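Novice: With the sequence up front, the predicted model follows.
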Amino acid sequence: MRFEPRLLDEIRARLTLSELVGRRVTWDRRKTQPGRGDYWACCPFHQEKSPSFHVDDRRNRYKCFGCGASGDHFTFVCETEGLSFPEAVERLAENAGVALPAPDPQAARRETQRAGLAEICEMAARFFQAEYAGPRGEDARAYCGRRGLTAETLSEFRFGFAPDSRTALKSHLAARDVSEDLMVEAGLVIRPEGGRPCYDRFRGRLMIPIQDDRGRVVAFGGRTLSPDGQPKYLNSPETPLFHKGVMLFNAHRAREPAYKSGEAVVVEGYLDAIALWQAGVQHVVASLGTAFTEDQVVRLWKFAPEPVICFDGDAAGVAAAHRSIDRIFPVLKSGFSFQFCFLPDGMDPDDLIKQRGLEGFQAETDRARALFDVVWDREISASRLDTPERKAALEKRFDDLIGTIRDERVRRRYQLDLRFKLSNLFFEQARQTRKGGGKAGETVSALGTGRERVAASDDFGTERLVLGLSMRYPHMLDRNFERFSMLPLTNDLHRQLRDVLCRIVDDLEDTPIAELTSTFDGPLRDIMSETRPESMGLQEQNGSEFSALIHRFPLLKSNPPEDFVEAAFLHFLDVLELNALDEELSAELANADEQLDEHAWMRIQALTQDLGRRREECARDEADLAERARKIRSAPAAVAAAQ
């Protein structure tokens, strides 16, 4: 349905955007200026500590300067409540007291058709419910009892039973003047070829209605009650009401709990979703027996920024996860991703809830793995990397997959993370080969060797820290590439490593990683071992070499927010640049003892002023970082005390 711009403007004029958004956020009192229609809050679309979400009442627009989310009244309602644009317009028009125009005749006919089919599906749902409660539903009731489904759950999800008869539902609907054509169109009966009579699609099955976003019954899922019955699960076919590639089971119930909790759980079957809902996981939805589509992926992000996809831990579950990954990658966008939870011992969610309860299930979802980690394991586990050709093939598989990401920012972030992770993998292989070929009795300690081969300086620790953070957070290096590439490092090996890191970032799509790592010499390998962080996905060889970054920056143990890490990184750059500036001033003063002219004096004055100003700024930044660090360290203790 199309809406006139005048109508949309009238709705916007009657509803203040800040009032609409204010139902979902808490305004920051320091930055917000209500008199100017200027509002700031932490973004409702991604997790952040400092407010970067801005609402401008004068322009009727919102924008997050962190994740890039932006829009108006209608966009906000669509994104936070999972509504389509027409549904959002209808909702806001009702709130604003604005009458919507009558739909055009063609749209009205389509809506009447859909309403008629929904009414027929509702008749079928009531019929199945009555059969479930009657004599023919005894086996269905026994099955539900064995699954531990409560009376409240059975009522909420409107469980029913389809009798093992070819015409039971057909006769019921015909008695209510429903034509066979409409029964077929609603997906309830099948019309065979050759002019034979129509017959019921669902027979001898436990019936579960599938409801749309409004809660209307639009389709059914049927589980066979016969041990030999095939297929085990049968869904309604595609109809004008029901589109498998778009719909999610239980979406109308899960939408609000998912938004409030910021979490969503996705399971494979609707009975698993019902079991979790009964156990207290209100933010659960299920796919409908098909591989994820892009439409479903985008729709899931309206529930939560990082839904947890919960698969059985067997080979079929892993294969399903891998299929979903290929559908997810093209539509990845800033601030939105997925996590994957593989249940233990081949159990499904229902089994896990029965054996370990809600806490056991939550413990598993808390261990859910990031999308990138699952992709990494998928490719590495099936790869042999003993030749340059096989390494190149691995890089190509990653490049092909990441190349499908349409969002340029996310694609570059994945490319950076991948190249750094591959460089560490190939580097470790080469290092192990070199260790294996060493002399008997020779000990290789990257930390000790690194320190022996470099000259100590006042900046030694800070330089190593900056290099380690650059390897741990390559996107941070990318954002500050020019400044990092010009960094005045005092140590020759540090400068070599800086140049290697810059080449990895700068040659993002040109030079293969295997080619870069093959050129590393012995001293550079040693210093990389000492600098490399423990979270790069490598097997631990020596505790000290992997903990060096943590030793230099212990706050990393507390998992500080990324904006804090970047602020600290920039501060460390300031420190190194200030020290270089201080040395430059000292050199100028030393030269002035021999020859001081007007030009030299003006340069000394300029350097002195610049150095003083930057020292003051650096001191303020250090104090701010120290205060934030204190709060970060105390946060885990506060959480533990609350528990």
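Specialist: Arrived safely. Numbers count the residues shown, from 1 in each chain.

Novice: When you work out contacts or count neighbours from here on, use the C-alpha atoms and nothing else.
Specialist: Noted.

Novice: can you give me the strands in the stretch 101-250 of the chain?
Specialist: Counting by DSSP state E, counting those that start in this stretch, one finds strands in the stretch 101-250 of the chain at the ranges 160-162, 189-190, 199-200, 205-211, 217-224, 233-235.

Novice: among these, which is nearest residue 108?
Specialist: Residue 108 lies closest, by Cα to Cα, to one member of the strands of the stretch 101-250 of the chain: strand 217-224, at 18.7 Å.

Novice: ok so, going back, would you tell me which one of the strands of the stretch 101-250 of the chain is buried the most?
Specialist: The highest mean neighbour count among the strands of the stretch 101-250 of the chain, using mean count of other Cα atoms under 10 Å, belongs to strand 160-162: a mean of 29.

Novice: what does that strand contact?
Specialist: 125, 127-133, 137, 140, 169, 202-208 (Cα atoms under 8 Å, 6 or more residues apart in numbering).

Novice: likewise stretch 102-113?
Specialist: So stretch 102-113 is contacted by residue 1 (Cα under 8 Å, 6+ apart).

Novice: chain center to it, what's the gap?
Specialist: 38 Å (Cα atoms, centre = their mean, to the nearest Å).

Novice: Likewise for stretch 613-621?
Specialist: 37 Å.

Novice: List the buried residues for it?
Specialist: Judged by neighbour count using 16 or more other Cα atoms under 10 Å, the buried positions of stretch 613-621 are 614-615, 618, 621.

Novice: out of those residues, who's nearest residue 329?
Specialist: residue 621 (38.4 Å).

Novice: on that earlier part again, make TSV out of the buried residues of stretch 613-621 and add distance to residue 295.
Specialist: Below are those laid out as TSV (distance: Cα to Cα, whole Å):
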residue	distance to residue 295
614	51
615	53
618	48
621	45
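
Novice: okay, now the one to match up with it:
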Amino acid sequence: MTLSPQWLDELRSRVTLSTLIGRTVKIQKAGREYKACCPFHNEKTPSFTINDEKGFYHCFGCGAHGDAIRWMTDQRGLSFMDAVKDLAAEAQMEVPAPDPRAARRQEQRATLHDVMAAAQDWFVHQLGGIEGVQARQYLENRGITAQTVREFGFGFAPDSRSKLKEALGSHGVDRLVEAGLLIKVDDRDPYDRFRGRLMIPIRDPRGRVIAFGGRILGDGEPKYLNSPDTPLFDKGRTLYNLDKASPASRQTGRILVVEGYMDAIALAQAGFPDVVAPLGTALTEHQIERIWKMVEAPILCFDGDNAGQKAAMRAANRALPLLRPSHSLNFISLPAGQDPDDLIRAEGPRAFAALLEKPQILSEKIWSHELAAEPLDSPESKAGLKKRLSDHVRDISDQDIAQHYRQEFQERYEKAFFANRGSAAQDRRYRRPGSPFTAKYSASTATDDTKSVSVSGHDLRIAKAILGGLIRHPSQISRHFEELTLFKLADSQLQDLLSELVRQAMRKETLDMQGLLTILEQTDCYNVAKGLLRADALNFTFNRKLPDPAPSELIERAHRDLSEAIQVITARPGLEAALAEATRRVQDNLDEESYAEQQRLRQAKQAFHDRLMELTQIDDVV
């Protein structure tokens, strides 16, 4: 009977683990998990937890750990297949019929496991022999303790083309080639792959040796050599030290990711056992997903040199399309020229622990990398930074997360290049060249970009016009994401329509009015949208039906006026609040300075009114 990993995953997903365990063990709810006294050892205080979301149980007392199938075999005493059949019947799944070819493949893998176990024993034996002196000296020089040597299974491959082939000859040459231990080129005799190298076994999550990594001793290339992909080993889907890091992470709630296995071993020896490493490649999508099953925000600890930082950014770029709520990556940057082992040997474990306390989040990592990518000494280079950030946002599949990144990058960009703008800069934000809308008021009166803008009263009529304009000109929605997401309209139907417009613009970069209406037709907002298109009172330039084809100057004016209307709505609440505060100070103090401030703000308010009168033919807009 052969069961694919996909079929077994589906079986586990259909079983509610707490319900299964709760039939024989008294459990109680504890936050998002369940707890109980462990059924595998005697205890009075519950240390046994059940996590339905992740599909496993774990005892912090005795270390018992497993999924639904493991529960049936360990607690109920069933065989694996009997456990699967019982669970499948309950989940209403049919157990696949026997597949002779798959059975042969399973037998083949079992044989390869025997081969790899024999090779591991042989390499360990060689390390302790006469030829292993140089390898033992290397380990001693790097500060690797005897306990670490045993725990991680270090071995040695003699500098010979045939010693391993002769030692494991009973397994057959073809099997040794298939396991990646011998190299076969054309019709020549196969020869040992690993020669004159310190050997590090690579294990699967169950602790079985599936491959090897070999570090050259002395001169030679490559410095590190890994097993090729085999029926047991897929380099892009395997994480070094996962068998030890997985249980450790359940204690720490953390996973560290480093560049290579020697870094992982050094950290584990220094007291950081929750560490894994990819195997000679950048972190792959599958490896990221595998880590996310253990923790939601692993910490990537790459070297401080250029190569390490490039590897960190490759991981960041691969993660962007995969991001989902609460799942991301964190980063720490090591001092230039140092890897984790260098840092710990130079300054001790506390220095590394201090870095872990303040990791960079993913958005901060991307921003700092792009900011330092080139000198930002011209308008063109600054525009290049903005484009690179936009490209990163475009790679994010989850549109809610993409919008948060878009807003954060915009805020960082403005802070970096416009942090010191005064009242004149604020004026430029709210008026176009040649416009009578030229009132000057200080930055303190403008609405803070990060705060919501409540829209009610007379401004709600302008908001209706803006919504109608956005429906007629959908391309403008994405240009004003930041302001539109801050609006809080007093009318709930208008607010729902605004939210839907923003959502659809984030999902689809190119929208025309008819396409947008077709989408809205499937929502509760459609009638409101059609009503705004028919409203005669909304007589702004951007609400008017343009001829087809429309002259470019009419389209440009409509877009320009729509942008100004949005800016007015954004700024007016802050201006009104500032005017009220100034009026209060005049009444309290009656000093000349307060009076001058009040008059300046009144002039600014009048400028808002004057500009809106230009944008519409309606006399009583304000």
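Specialist: Cool, got the structure. Worth saying up front: this structure is predicted, and the values here are computed from it rather than measured.

Novice: of the buried residues of stretch 613-621 of the first structure, closest to residue 404 of the first structure?
Specialist: Nearest member of these to residue 404 of the first structure, counting by Cα to Cα, is residue 621, at 40.3 Å.

Novice: how near is the residue nearest to the closest one when sequence neighbours are not counted to residue 451 of the first structure?
Specialist: Once flanking residues are discounted, residue 621 of the first structure sits nearest to residue 571: 7.0 Å by Cα to Cα, 6 or more residues apart in numbering. Residue 571 of the first structure sits 24 Å away from residue 451 of the first structure, going by Cα to Cα, to the nearest Å.

Novice: Then residue 413 of the first structure?
Specialist: 32 Å.

Novice: One more: residue 183 of the first structure?
Specialist: 80 Å.

Novice: Who has more neighbours out of those two?
Specialist: residue 183 (23 against 15; other Cα atoms under 10 Å).

Novice: corresponding residue for residue 172 of the second structure in the first structure?
Specialist: By TM-score structural alignment, residue 172 of the second structure lines up with residue 179 in the first structure.

Novice: For that match, list the residues it contacts.
Specialist: Applying Cα under 8 Å, 6+ apart to residue 179 of the first structure gives the contacts residue 173.

Novice: what's the answer for the one 5 residues further on, then?
Specialist: Residues in contact with residue 184 of the first structure, defined by Cα under 8 Å, 6+ apart, are 190-191.

Novice: Relative to residue 178 of the first structure, how far out is it?
Specialist: Taking Cα to Cα, one finds residue 184 of the first structure at 10 Å from residue 178 of the first structure.

Novice: same check, this time on residue 506 of the first structure
Specialist: 68 Å.

Novice: Check residue 420 of the first structure too.
Specialist: Counting by Cα to Cα, the gap from residue 420 of the first structure to residue 178 of the first structure is 64 Å.

Novice: Name the residue in those two with the higher neighbour count.
Specialist: More crowded of residue 420 of the first structure and residue 178, by other Cα under 10 Å: residue 420, with 20 against 16.

Novice: my read: the more buried one touches residue 474, true?
Specialist: Yes. Between residue 420 of the first structure and residue 474 there is a contact under Cα atoms under 8 Å: 7.3 Å.

Novice: Not counting residues beside it along the chain, what's closest to residue 431 of the first structure?
Specialist: residue 525 (7.3 Å).

Novice: Alignment lookup: residue 243 of the first structure to the second structure.
Specialist: Aligning on TM-score structural alignment places residue 243 of the first structure opposite residue 234 in the second structure.

Novice: ugh, wrong one, residue 132 of the first structure
Specialist: So, by TM-score structural alignment, residue 132 of the first structure is matched to residue 127.

Novice: Next up, the contacts around its match.
Specialist: 133, 135-136, 154-157.

Novice: That one and residue 118 of the second structure, how far apart?
Specialist: On the measure of Cα to Cα, residue 127 of the second structure and residue 118 of the second structure end up 15 Å apart.

Novice: longest helix anywhere in the first structure?
Specialist: helix 598-642 (DSSP state H).

Novice: can you check the second structure too?
Specialist: Under DSSP H, the second structure gives helix 552-589 as its longest helix.

Novice: what helices or strands is it leaning on?
Specialist: Counting contacts by 3 or more Cα pairs under 8 Å, 6 or more residues apart in numbering; DSSP states H and E, helix 552-589 of the second structure packs against helix 423-430, strand 453-455, helix 458-472, helix 481-484, helix 592-615.

Novice: Can you tell me the closest non-neighbouring residue to the most centrally placed residue in the first structure?
Specialist: Taking Cα atoms, centre = their mean, the centroid of the first structure lies closest to residue 337, which sits 2.1 Å from it. Nearest residue to residue 337 of the first structure in three dimensions, chain neighbours excluded: residue 306, at 4.9 Å (Cα to Cα, 6+ apart).

Novice: Just tell me what the one you found corresponds to in the second structure.
Specialist: By TM-score structural alignment, residue 306 of the first structure lines up with residue 297.

Novice: same check, this time on residue 333 of the first structure
Specialist: In the second structure, residue 333 of the first structure lands on residue 324 (TM-score structural alignment).

Novice: Which residues are in contact with the spatially closest residue to that match that is not a sequence neighbour?
Specialist: Of all residues not flanking residue 324 of the second structure in the chain, residue 398 sits nearest, at 6.3 Å (Cα to Cα, 6+ apart). Going by Cα under 8 Å, 6+ apart, residue 398 of the second structure touches 321, 323-324.

Novice: Quick one, which of those residues are buried?
Specialist: 321, 323-324.

Novice: Relative to residue 51 of the second structure, which of the residues you listed is nearest.
Specialist: residue 324 (19.9 Å).

Novice: Residue 135 of the second structure: what's its closest spatial neighbour, skipping adjacent residues?
Specialist: residue 198 (5.9 Å).
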